[in-house]
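Q: just the structure for this:
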Amino acid sequence: MTKTAIITGAARGIGLATTDILLSQGWQVAMVDRDGGALADAINTRTNVHGIDCDVSDPVAVDGMVTETLRHFGRIDALINNAGVADFGPIEATDFSRWKTVMETNLDGVFLCSQAAIPALKKTKGAIVNIASISGLRASTLRVAYGTSKAAVIQLTLQQAAELGEYGVRANTVCPGPVRTKLAMAVHSQDIIDAYHDAIPLNRYGTENEIGEVIAFLVSDKASYMTGQTIAVDGGFEATGVGLPSLRKTTETADEMGE
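A: Model prediction:
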């Protein structure tokens, strides 16, 4: 029996890294993305995958995506809701159109894909992993729509875990911290990079593979008694709260005094 995963936002980044990890573990993957060109490039170099062009905010398209996955692979053992959009700006500059665009993909998409896949997941006693963000756990500037959408995904996951547990379906959330993606490195100035390094106990950005490994664990049998959990994969960023750079300087001074 070969297990099947649906991964949304699979054409690049965390979604693509997770695809490769699951493929290496013997899974087959329905790679879902609304960027048809990037999706075509991704599936051309991989086996045991099936590409589906789908906008996860469109209920009709989502129903078709799940139907196509079942037609091609015959089963669904895991749904990884990874598709998302980022829109950063001040509250006053975030008009309703920008707000809706973020919510439609980041929150509505998770709801729609999960709802459509639940009947198939009940049959396999499968797993849902929703990708939120550290921004859903701790507030930051310029993230009113993004952070709110990700906080809502965390709560949605709890609802899924509570309701679907009796059918053997598990639901967990992964909250990535700063990740060294091509996009992040293109838009983060050196000052921003230094500030993140200062605030993260592990003193670096994470990698797409590091996030993917946690996702792969959560959909595996090794996590068979885990549901309703929110896991920050963030180098300790969320755990430290505020003031860490100052505390580090204090610690360094204390160490010097101790010497």
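Q: can we go C-alpha only for contacts and neighbour counts from here?
A: Will do.
Q: helix or strand for Ile52, which one?
A: Ile52 belongs to strand 49-53 when assigned by DSSP states H and E.
Q: burial check on the residue nearest to Leu112 when sequence neighbours are not counted, number of neighbours?
A: Leaving aside its chain neighbours, Leu112 sits nearest to Pro59 (6.3 Å; criterion: CA to CA, 6 or more residues apart in numbering). The number of residues packed near Pro59 is 17, by other CA atoms under 10 Å.
Q: one more, for comparison:
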Amino acid sequence: MSFAGKVVLITGASSGIGAETAIYFAQLGASLSITGRNKHNLEKVAEKCGKSKPFIVTGDLVNENDVKNIIDSTIKHYGKLDVLINNAGIVEFSNIETPSLEQYDNIMNINVRSVFQLTALAVPHLTKTKGNIVNVSSIAGLRPLRNNLSYCMSKAALDQFTRCVALELASRQVRVNAVNPGVVQTNILRNTGLSQEQVKIRFEQLKGMHALGRNGDSLEIAKTIAFLASNDASFMTGVTLLVDGGWHIVPPESIAMH
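A: The predicted model follows:
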């Protein structure tokens, strides 16, 4: 599998799955454009990419002008776009009995609205290269989770977005797919207000949700993203591919016990 000569744009590349995906694509020869809010972290990721130094664009995906600048800067730098990886996302705990419209808007703006805008801006460029899109969704888009209402809704929306856009762009030979991870041990829970010890306990509890009895690793997701973006998946579009350690086959009553 090679991405030599391919320009790949990755959002949320400053940490977690996005960072690991950037490093992995660099190993496969891709010309990278990586974006996130933390320039220092993006620079650290760029260093790990070795000789093929990524192009860095800082920006906040909630800001429409920043989103436009991410695409414009990437095209100005490389002259084209072959793969868009919509990876950026946030998790915040919520339920219908303690609603917060501010929290709901924040989650939907980052997890859905920004993807909508970035993809719309990328389509003309991806059409020229017959490129493709990989969205990073979640098992939460397919199975309900307690106290994760807004997050689950956002990922369900992202899955349907994937299918609809895949249908719209199929005639242009632009493929659109999503990867739906189970729990992956990244720093995403640190931003939910949990202490370091609480995060550790939570990750330990979450192992039991998976049929394989463990949480996922960022590299496992990165490799799946690369597969979907590669010519090896040339006959796949509109797919939401579970990489969840078998969470989707665990009976609900088993999950209820954890």
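Q: in the second structure, what stretch matches the strand holding Ile52 of the first structure?
A: Aligning strand 49-53 of the first structure against the second structure (TM-score structural alignment) gives residues 54-58.
Q: on that earlier part again, how far apart are the strand holding Ile52 of the first structure and its match in the second structure?
A: In the superposition against the second structure, strand 49-53 of the first structure averages 0.5 Å from its aligned positions (mean CA distance after the TM-score superposition for the first structure).
Q: contacts for that strand?
A: The contact list for strand 49-53 of the first structure, computed with CA atoms under 8 Å, 6 or more residues apart in numbering, reads 28-36, 39-40, 43, 65, 68-69, 72.
Q: which residues in the first structure form helices?
A: Using DSSP state H, the helices of the first structure run over 13-24, 36-44, 59-73, 96-103, 109-124, 144-164, 182-187, 190-199, 208-219, 237-240, 244-258.
Q: okay, the shortest one sits on what stretch of the second structure?
A: Helix 237-240 of the first structure corresponds to residues 247-250 in the second structure, going by TM-score structural alignment.
Q: next one: the fourth one
A: With TM-score structural alignment applied, helix 96-103 of the first structure matches the range 101-108 in the second structure.
Q: tell me which residues of that stretch come out buried.
A: For stretch 101-108 of the second structure, a neighbour-count test (16 or more other CA atoms under 10 Å) marks 104, 106-108 as buried.
Q: again, but for stretch 65-72 of the first structure
A: So for stretch 65-72 of the first structure, counting by 16+ other CA under 10 Å, buried means 65-66, 68-70.
Q: over to stretch 144-162 of the second structure?
A: 148-159, 161-162.
Q: for Phe116 of the second structure, state which of those is nearest.
A: Phe161 (8.1 Å; CA to CA).
Q: the closest one -> the first structure?
A: Aligned by TM-score structural alignment, Phe161 of the second structure pairs with Leu156 of the first structure.
Q: could you measure from the residue lying closest to that match once chain neighbours are set aside over to Thr105 of the first structure?
A: The shortest distance from Leu156 of the first structure to any non-neighbouring residue, by CA to CA, 6+ apart, is to Phe111 (7.7 Å). In this view, Phe111 of the first structure and Thr105 of the first structure are 10 Å apart by CA to CA, to the nearest Å.
Q: same thing with Gly15 of the first structure?
A: Distance from Gly15 of the first structure to Thr105 of the first structure, by CA to CA: 15 Å.
Q: repeat that for Phe217 of the first structure.
A: For Phe217 of the first structure, the distance to Thr105 of the first structure equals 25 Å [CA to CA].
Q: and those two? Which one has more around it.
A: Remark: of Phe217 of the first structure and Thr105, Thr105 carries more neighbours, 22 against 13, as counted by other CA under 10 Å.
Q: and the residue nearest the centre of the second structure?
A: Asn87 (2.2 Å; CA atoms, centre = their mean).
Q: that one matches what in the first structure?
A: Under the alignment (TM-score structural alignment), Asn87 of the second structure pairs with Asn82 in the first structure.
Q: so what's that match up against?
A: Shown in contact with Asn82 of the first structure (CA under 8 Å, 6+ apart): 7-10, 14-15, 130-131.
Q: ok, and the most crowded of those residues?
A: Highest neighbour count within these, by other CA under 10 Å: Ala10, with 31 neighbours.
Q: wait, it touches Met31, no?
A: Yes. Taking CA atoms under 8 Å as the definition, Ala10 of the first structure is a contact partner of Met31 at 5.2 Å.
Q: identify the contacts common to the two.
A: Taking CA under 8 Å, 6+ apart as the criterion, Ala10 of the first structure and Met31 both touch 19, 39.
Q: still on that earlier bit, measure the match of Phe161 of the second structure to Gln229 of the first structure for me?
A: Remark: distance between Leu156 of the first structure and Gln229 of the first structure (CA to CA) = 12 Å.
Q: and if you look at His188 of the first structure?
A: Counting by CA to CA, the gap from His188 of the first structure to Gln229 of the first structure is 30 Å.
Q: quick one: which of these two has more around it?
A: Taking neighbours as other CA under 10 Å, His188 of the first structure and Gln229 compare with Gln229 leading, 17 against 12.
Q: ok, Val174 of the first structure - how many residues close by?
A: Val174 of the first structure is flanked by 24 other residues according to other CA under 10 Å.
Q: how about it, what does it touch?
A: Contacts of Val174 of the first structure (CA under 8 Å, 6+ apart): 129-133, 214-215, 230-233.
Q: please name the nearest non-neighbouring residue to the counterpart of it in the second structure.
A: Aligned counterpart of Val174 of the first structure in the second structure: Val179 (TM-score structural alignment). Once flanking residues are discounted, Val179 of the second structure sits nearest to Leu241: 4.7 Å by CA to CA, 6+ apart.
Q: OK, contacts around the one you found?
A: By CA under 8 Å, 6+ apart, the contact set of Leu241 of the second structure is 177-180.
Q: then Leu228 of the second structure?
A: Applying CA under 8 Å, 6+ apart, one finds that Leu228 of the second structure lies in contact with 134, 177, 236.
Q: the first one against Asn180, yeah?
A: What that stands for is Val134 of the second structure. No. When contacts are counted by CA under 8 Å, Val134 of the second structure is not listed as touching Asn180 (10.6 Å).
Q: so for these two, which sits in the more crowded spot?
A: Neighbour count, other CA under 10 Å: between Val134 of the second structure and Asn180, Val134 has more, with 27 against 24.
Q: now do the same for the more buried one: its match in the first structure.
A: Val134 of the second structure maps onto Val129 in the first structure, by TM-score structural alignment.
Q: these two touch, right, that match and Val169?
A: No. In terms of CA under 8 Å, Val129 of the first structure does not count as a neighbour of Val169; the distance is 10.8 Å.
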